[in-house]
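Chemist: fold the following for me, if possible:
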Amino acid sequence: MYKIAVMGDADSVLGFQALGLEVCPVSSAEEGHLALHRMAKENYAIIYMTEQLAAKLGPDIARYKDALTPAIILIPGKEGSLGIGMANVKTAVERAVGADIS
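Modeler: Below is the predicted model of the structure:
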């Protein structure tokens, strides 16, 4: 059975535990690197990650970009949005459609 997790700083992710998601609070890029690769091996289908953490893990996230699992979805952290998540959605739509639709 596939699992779903949320990664990022503790203040941003602990609330997701109430929804039944597994939370993975990380405080450094190294912790995030190790946790991401561990979850990829442990049958996680979806990993929600704060944009702030994603900004530090660019090469690690790129490794899973075309993989079936895990799907890494960026969400705003407690500091607000950096615009990375929306840019990724726009890029994915352009790849799927073949043109910029905005």
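Chemist: please make it C-alpha for all contacts and neighbour counts, starting now.
Modeler: Will do.
Chemist: how many residues are close by the closest residue in space to residue 40 that isn't next to it in sequence?
Modeler: Closest residue to residue 40 apart from its sequence neighbours, by C-alpha to C-alpha, 6 or more residues apart in numbering: residue 70 at 5.9 Å. Look at residue 70: counted by other C-alpha atoms under 10 Å, it has 25 neighbours.
Chemist: same check, this time on the one 4 residues further on
Modeler: Taking other C-alpha under 10 Å as the criterion, the count of residues near residue 74 is 24.
Chemist: circling back to that earlier point, so what's the residue nearest to residue 40 up against?
Modeler: 40, 43, 44, 45, 46, 47, 64 (C-alpha atoms under 8 Å, 6 or more residues apart in numbering).
Chemist: which among those gets closest to residue 76?
Modeler: residue 47 (13.5 Å; C-alpha to C-alpha).
Chemist: residues in contact with residue 16?
Modeler: By C-alpha under 8 Å, 6+ apart, residue 16 lies in contact with 6, 22, 23.
Chemist: neighbour count, distance to residue 100 and secondary structure for those residues - can I get that in TSV?
Modeler: As requested, the contacts of residue 16 are exported to TSV (neighbours: other C-alpha atoms under 10 Å; distance: C-alpha to C-alpha, whole Å; DSSP: H, G, I helix; E, B strand; the rest coil):
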residue	neighbour count	distance to residue 100	secondary structure
6	25	30	strand
22	17	35	strand
23	22	35	strand
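Chemist: next up, for comparison:
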Amino acid sequence: MYKIAVVGDYDSIYGFATLGLDTFPVTAPKEAGEKLNQLAGNGYGIIYITEVLAAEIRQEIEKYQDQVMPAIILIPGVNGNTGEGIENVKKSVEQAVGSDILFSNN
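Modeler: Next up is the predicted model:
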């Protein structure tokens, strides 16, 4: 069974521990990139990461983009939603089904 991790600033991720997810608070982009690589190599199938932090380590995340695992999913932090997480999910769905499921012909 694969493990699930949440990476980001402490205030944004501490609540995920109550759901049984492994939380990894980080304070700097370099630390976040190292943690992401460590988790990817240690059996984590899903890694949630805050949008703001993901923007700072985009190159590290892109290394895993074409791999099946780990799935890296962006989530909003305590400071709000940047929209990047939703955009990434939208792109993944478009790639999987071949069309934009959110497009409307009104």
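Chemist: TM-score them against each other, please.
Modeler: Scored by TM-score structural alignment, normalised by the length of structure 1, the superposition of the two chains gives a TM-score of 0.95; 102 aligned residues with a C-alpha RMSD of 1.0 Å.
Chemist: thinking again about what came up before, got a markdown table for the contacts of residue 70 of structure 1, with neighbour count and distance to residue 89 of structure 1 too?
Modeler: Below are the contacts of residue 70 of structure 1 laid out as a markdown table (neighbours: other C-alpha atoms under 10 Å; distance: C-alpha to C-alpha, whole Å):
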| residue | neighbour count | distance to residue 89 of structure 1 |
| --- | --- | --- |
| 40 | 16 | 21 |
| 43 | 14 | 23 |
| 44 | 19 | 20 |
| 45 | 17 | 18 |
| 46 | 18 | 15 |
| 47 | 24 | 15 |
| 64 | 15 | 15 |
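Chemist: re the thing from before, for residue 97 of structure 1, see how far away the residue nearest to residue 40 of structure 1 is.
Modeler: Using C-alpha to C-alpha, to the nearest Å, one gets 22 Å for the distance from residue 70 of structure 1 to residue 97 of structure 1.
Chemist: three-state assignment of residue 45 of structure 1?
Modeler: Classification of residue 45 of structure 1 by DSSP: H, G, I helix; E, B strand; the rest coil places it in strand.
Chemist: wait, what's in contact with the residue nearest to residue 10 of structure 2 when sequence neighbours are not counted?
Modeler: Leaving out its chain neighbours, the residue that sits closest to residue 10 of structure 2 by C-alpha to C-alpha, 6+ apart is residue 25, at 4.8 Å. Residue 25 of structure 2 makes contact with 7, 8, 9, 10, 13, 14, according to C-alpha under 8 Å, 6+ apart.
Chemist: tell me which element the residue nearest the centre of structure 1 is part of?
Modeler: Closest to where the C-alpha atoms of structure 1 average out (C-alpha atoms, centre = their mean) is residue 49, at 3.1 Å. Using DSSP states H and E, residue 49 of structure 1 sits in strand 44-50.
Chemist: can you name the element that comes right after that strand?
Modeler: helix 51-56.
Chemist: now that following helix on structure 2. Mean distance?
Modeler: If you overlay the two and look at helix 51-56 of structure 1, the average distance to its match in structure 2 is 0.6 Å (mean C-alpha distance after the TM-score superposition for structure 1).
Chemist: distance of the residue lying closest to residue 45 of structure 2 once chain neighbours are set aside relative to residue 23 of structure 2?
Modeler: The shortest distance from residue 45 of structure 2 to any non-neighbouring residue, by C-alpha to C-alpha, 6+ apart, is to residue 70 (4.4 Å). Distance, residue 70 of structure 2 to residue 23 of structure 2, using C-alpha to C-alpha: 16 Å.
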